[in-house]
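A.B. asks: Following is a predicted model, sequence given first.
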Amino acid sequence: MQQLAGLDASGEWNIPDRLNMARQCLEQDGARTAVIDLSGDRRADVTFDTLTTMTDGLARALQTRIDRGDRVGVLLSQSPWCLAAHLAIWKIGAISVPLFKLFKRAALSSRIEDAGVGIVLTDDEGAVLLGDLAEPWLVETAGVAGGDVPYADTGPEDPAVLIYTSGTTGTPKGALHGHRVLTGHLPGVVMSHDHLGQRGDCLWTPADWAWIGGLFDVAMPGLALGVPVVAARMAKFDTDVCADIIARAKVRNVFLPPTALRMLRAADARISGLRSVASGGEPLGAEMLDWGREAFGVEINEFYGQTECNMVASSCGAAFPAQPGCIGKPVPGHELATLDESGSPSQGEGDVAVRRGSASMMLRYWNRIDETAEKFRGDWMITGDRGIWEDGYLRFVGREDDVITSSGYRIGPAEIEDCLLTHADVATCGVVGKPDPLRTEIVKAYVVLKPGATADAETLQNWVRQRLASYSYPREIAFLDALPMTVTGKVIRKELKARARAELEGQT
């Protein structure tokens, strides 16, 4: 594979002693387009010079109130001002805290209080959401005119951004990242978009920039690589709006979360003109990958990571063929392993782990010394996922606490979900283990059918039984109108597990 951004010729991290992410993003040809803004009624192309001016205005204002290392919230949807807000905070050596517009008061309060945020850069809508939780600064009026603002003298280990997890396995935790985190994302972003940075490339995702997937898989890497980034607000994912954005901005490279892909598939959408499609957050099945080739005309490149250490494995259709059911291969610069019960790397099923030294690895959890220590086993950061190697490819088995033990078999829910999704009547589904006195657990599937679909439980059970092992088909299937989801579109299996336990106890 060719040399990747962020790495030197030998494949080692190319990280200088002094590093500031704002400089990485802004020191480009000032006349080039940085952002294609579709967040308003009209398209506006924002150059790097303009983005720098916006950033410096906010940085000057912040310097009157903010010291190095202080936490500053950013409560903004996709827009040039969202980028300028983060860049301004990093430029003066402070720490940005992304906040999500769809959060309710309790979710905002917990993050603002935990991080010690006093000022939040936002807009009129965000100010209403904040109420009295923090002091809102409206970005379009907060800037102060003047000359250039110098970059703070920061290093790669200096804190820059505090990103809270989505809380799929417990209370959201703040993952504190240093200025090296952007460099740590670059090789995987380039791989997942079949060597991003080619002439005419233009990058977009419907994922909100309040999450690591939107901010560091798309927005900031695009700037750092000089690839125009599209800003387009979508309060709720809509397949027609998605296609329109791609057409209007001439998007060639798109990151589509699995939920978005499933919605596009359910709508039988077809989108042309794309050079690369990347997806991550939860594994896709072979059927979804086959559909993607037909719908987009390109391979869907899966990638893998988490808020604590992102973009560590990826597919790259331009470099090696996809392996059905596998996420991809380790991204150069990141060392991955599956650890056995003794904590040693193994070729069999084990705990997916990343060796210390990955540039995208967090510094620590914010205010959580014990939980930071628990995240590591020696030199390895434990992801909490189970995986297995197949000819150099990583196959995702499931979250450690999602793996189902039934009649002595260990069953990963992802494979069963993928199989159910190949049925024409299934829109989406979630699979969990339900306690059972005989088998320890049985496989229970919660299914959302497409409008007008008529498939019943027996039909879907037979569908899985005929395609997977006889022991892994869902012995129970329940039909729901919707699945519990995190704000990032992941199925909250712990809620499905609680529902299954309650059913067993006769509570529902």
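C.D. replies: Cool, got the structure.
A.B. asks: all contacts plus neighbour counts: C-alpha atoms, from now on.
C.D. replies: Will do.
A.B. asks: what ranges do the helices span in the stretch 1-150 of the chain?
C.D. replies: 21-26, 48-63, 80-91, 105-115, 124-130, 139-142 (DSSP state H, counting those that start in this stretch).
A.B. asks: Just the element for the residue nearest to the spatial centre of the chain, please.
C.D. replies: For the chain, the residue nearest the mean C-alpha position is Gly213 (2.9 Å; Cα atoms, centre = their mean). Applying DSSP states H and E as the criterion places Gly213 in helix 212-214.
A.B. asks: now the strands for the stretch 101-250 of the chain?
C.D. replies: Listed in chain order, the strands of the stretch 101-250 of the chain (DSSP state E, counting those that start in this stretch) span 119-122, 135-138, 159-164, 174-178, 203-204, 229-231.
A.B. asks: try this one side by side with the last:
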Amino acid sequence: MTVYDERPWLRLYGDQPAEIDAGHRSALEMFRAGLARDPDGDAVRYFDATITRRELDAQSDALASGLLARGFAPGDRVAAYLQNVPQFLVTMLAAWKAGGVMVSINPMSRARELSYLLEDSGATVLVALESLYGEVARDVVPHTGVKLVLTTSELEYQSAPDEGLFAGITRQRHEGTTDLAAFIEEHRGQVPPAVDLAPDDVAFLTYTSGTTGVPKGAMNTHGNVVFTAAVYRDCARFQPGGSVFGVAPLFHITGLIGHIAISFLAPMPLVLAYRFEPGVVLDELRRHRPTYTIGAITAFNALLDHPSFTRDHFASFVSVYSGGAPISPTAEKAFLEATGLQVHNAYGLTETTSPMTLTPFGSSSPVDPTSGALSVGVPVPSTVVRIKGDDGVDLPLGEVGEIVAEGPQVVAGYWGKPEETAANLPGGALRSGDVGFMNDDGWIFIVDRKKDMINASGYKVWPREVEDVLAEHPAVREAAVVGVPDEKRGETVKAFVSLRDGHAVSVEEIIAHCKERMAAYKYPRQVEILEELPKTVTGKILRRELRG
């Protein structure tokens, strides 16, 4: 018996179950159970608007009925090109009720990217914000297989839209499109035929970021979604009686599971604020007093750095998790000091339908004494995480290798890409591409992305370790480290940093700070100070854009 089969981490969950079972066959069944439990409770809170579960059910029934009347068939795909608005949930439920699959599209996608996603997924219906349709989709849709375009507005549902956040946004009707609200009213009262969605049926396609090639559509099944929603409920303690704030974008796997799916399962209201703008988010935290959230640490840092932030903004929260971007021990400590709350770590990928590891609620993640890395948690129940060498063999505890996950949250494969599925998901186990190790208690530590390792004069340098040291400098707000060509060393370490408001520091001071704390081959020889570091919409810093 190997140490992995013994699963030493299970004792860290205390009274939590060793196995997770949400008791539902599909995510739609999960929603309907919450509907039956509290039909007139709030499903969504969006600025000054509220939508009950009963109304969300009625609107999605109408949309599903309308889609079926237009020739939509079970297995067809509906693409959602939306921000964090209530229409996202209506679209998702309607796709399922019509027996179909939802395709979540990053609202930052431009024409080339949108064209690829629509073509690759084979979507026949597009639900888009009017603004995004006019800016991007109008020129793309005619060249795809999309047959029906439904447009809507971020101004919907509200009685008094915020003039700052929505300044300059007006209703725009576009030729060849149908208004979503009018389409729903046309079919209001209609109920689509019952569908029996099985755990292995695909709930949505979520596209990887494409850092190692073209984006791949991960086929997140209903079974995947139900399982990971239950993980948040049982292990992260996102319990009924509160509300979850949608700080992450809904199109991303964190938003799909850590916001929408858990709001269906608990059930609890989901608080939305259109898109992430720190001042607006802080206002909505005060207005709605949510109790749970999960988002990137970069988003939380932006809230803490905002001039209007006070500890009171987080006074209602019970459980706060962070995922999508690494947390340094410095950032964890700063969040605790600013809010009085422990930010818990979570780690997962699109292909694990959100979490594969979590820091159990009420625990703090340990820091590795050698690398200084903060643990990303322990494997969630029903899940086995292994550390494998280049030869595919399990490594002993403490040794660094690729993180590989097996469990009910791992997707069956990539849409239309059998070769990529075979390479990245051999035997149903996900090769994460992340390098890390497991300690004797089952805590997982991520060293870095495998492809980001820097080879400086034959020595391995992992950017994450250098970034954590940079984060300890009081003037540094964010940091990213990459390898750049060097005639003598082959590669050398270059750091990009942004500074905290009101702080000034020289390049020489930053280099000296690292030199005092790291081996000679690790500290950055080059430092560039930027106003902002490039990030994905989910807050993950884009090292590839910094390599030049």
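C.D. replies: It's in. Quick caveat: nothing in here was measured; it's all calculated off a predicted structure.
A.B. asks: Mean deviation, the helix holding Gly213 of the first structure versus the second structure?
C.D. replies: After superposition onto the second structure, helix 212-214 of the first structure sits on average 1.1 Å from its aligned residues (mean Cα distance after the TM-score superposition for the first structure).
A.B. asks: Now for Asp114 of the first structure, how many residues are close by?
C.D. replies: 12 (other Cα atoms under 10 Å).
A.B. asks: what does it align to in the second structure?
C.D. replies: Superposed on the second structure with TM-score structural alignment, Asp114 of the first structure falls opposite Asp120.
A.B. asks: now swap in Arg248 of the first structure and tell me
C.D. replies: Under the alignment defined by TM-score structural alignment, Arg248 of the first structure is paired with Arg287 of the second structure.
A.B. asks: repeat for Pro321 of the first structure
C.D. replies: That one, Pro321 of the first structure, aligns with Ser364 by TM-score structural alignment.
A.B. asks: isn't that match right next to Leu341, touching?
C.D. replies: No. Ser364 of the second structure is beyond contact range of Leu341, at 10.8 Å (criterion: Cα atoms under 8 Å).
A.B. asks: These two: which is more packed in?
C.D. replies: The residue with more neighbours, out of Ser364 of the second structure and Leu341, is Leu341; 19 against 16, by other Cα under 10 Å.
A.B. asks: Quick check: the alignment partner in the first structure of that one vs Ala318 of the first structure, distance?
C.D. replies: Using TM-score structural alignment, the equivalent of Leu341 of the second structure in the first structure is Val298. Using Cα to Cα, to the nearest Å, Val298 of the first structure is found at 10 Å from Ala318 of the first structure.
A.B. asks: mind checking how far Trp211 of the first structure is from Ile404 of the first structure?
C.D. replies: Distance from Trp211 of the first structure to Ile404 of the first structure, by Cα to Cα: 29 Å.
A.B. asks: Look at the two and report which has more neighbours.
C.D. replies: Ile404 (26 against 20).
A.B. asks: For the more buried one, list the residues it contacts.
C.D. replies: Ile404 of the first structure makes contact with Arg410, Ile411, Gly412, Pro413, Val432, Gly433, Glu441, Ile442, Val443, according to Cα atoms under 8 Å, 6 or more residues apart in numbering.
A.B. asks: Helices - which of the residues you listed land there?
C.D. replies: Counted as lying in helices by DSSP state H, out of those, are Pro413.
A.B. asks: Find the nearest non-adjacent residue to Gly223 of the second structure, please.
C.D. replies: Residue nearest to Gly223 of the second structure in three dimensions, not counting chain neighbours: Pro199, with 4.1 Å by Cα to Cα, 6 or more residues apart in numbering.
A.B. asks: Trace that neighbour over to the first structure, please.
C.D. replies: Under the alignment (TM-score structural alignment), Pro199 of the second structure maps onto Pro156 of the first structure.
A.B. asks: Distance of its match relative to Met21 of the first structure?
C.D. replies: To Met21 of the first structure, Pro156 of the first structure is 9 Å away according to Cα to Cα.
A.B. asks: ok, now Glu140 of the first structure?
C.D. replies: 22 Å.
A.B. asks: of the two, who's got more company?
C.D. replies: Met21 (25 against 14).
A.B. asks: ok, the equivalent of the more buried one over in the second structure - contacts?
C.D. replies: Applying TM-score structural alignment, one finds that Met21 of the first structure aligns to Ala27 in the second structure. Contact analysis of Ala27 of the second structure by Cα under 8 Å, 6+ apart lists Ala203, His222, Gly223, Val225, Val226, Ala261.
A.B. asks: gap between the aligned partner of the fifth one in the first structure and Gln2 of the first structure?
C.D. replies: In other words, Val226 of the second structure. Counting by TM-score structural alignment, Val226 of the second structure lines up with Thr183 in the first structure. Here the criterion is Cα to Cα. By it, Thr183 of the first structure lies 17 Å from Gln2 of the first structure.
A.B. asks: Tell me which of these two has more neighbours.
C.D. replies: Thr183 (25 against 9).
A.B. asks: What ranges does the stretch 201-350 of the second structure have for its helices?
C.D. replies: 222-235, 253-255, 262-265, 278-288, 297-305, 329-339.
A.B. asks: got the ones you listed as TSV, with distance to Thr211 of the second structure columns?
C.D. replies: Below are the helices of the stretch 201-350 of the second structure laid out as TSV (distance: least, Cα to Cα, whole Å):
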stretch	distance to Thr211 of the second structure
helix 222-235	24
helix 253-255	16
helix 262-265	28
helix 278-288	28
helix 297-305	20
helix 329-339	26
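A.B. asks: With respect to Pro107 of the second structure, which of these lies nearest?
C.D. replies: Minimum separation from Pro107 of the second structure across those (Cα to Cα) falls at helix 253-255, 13.5 Å.
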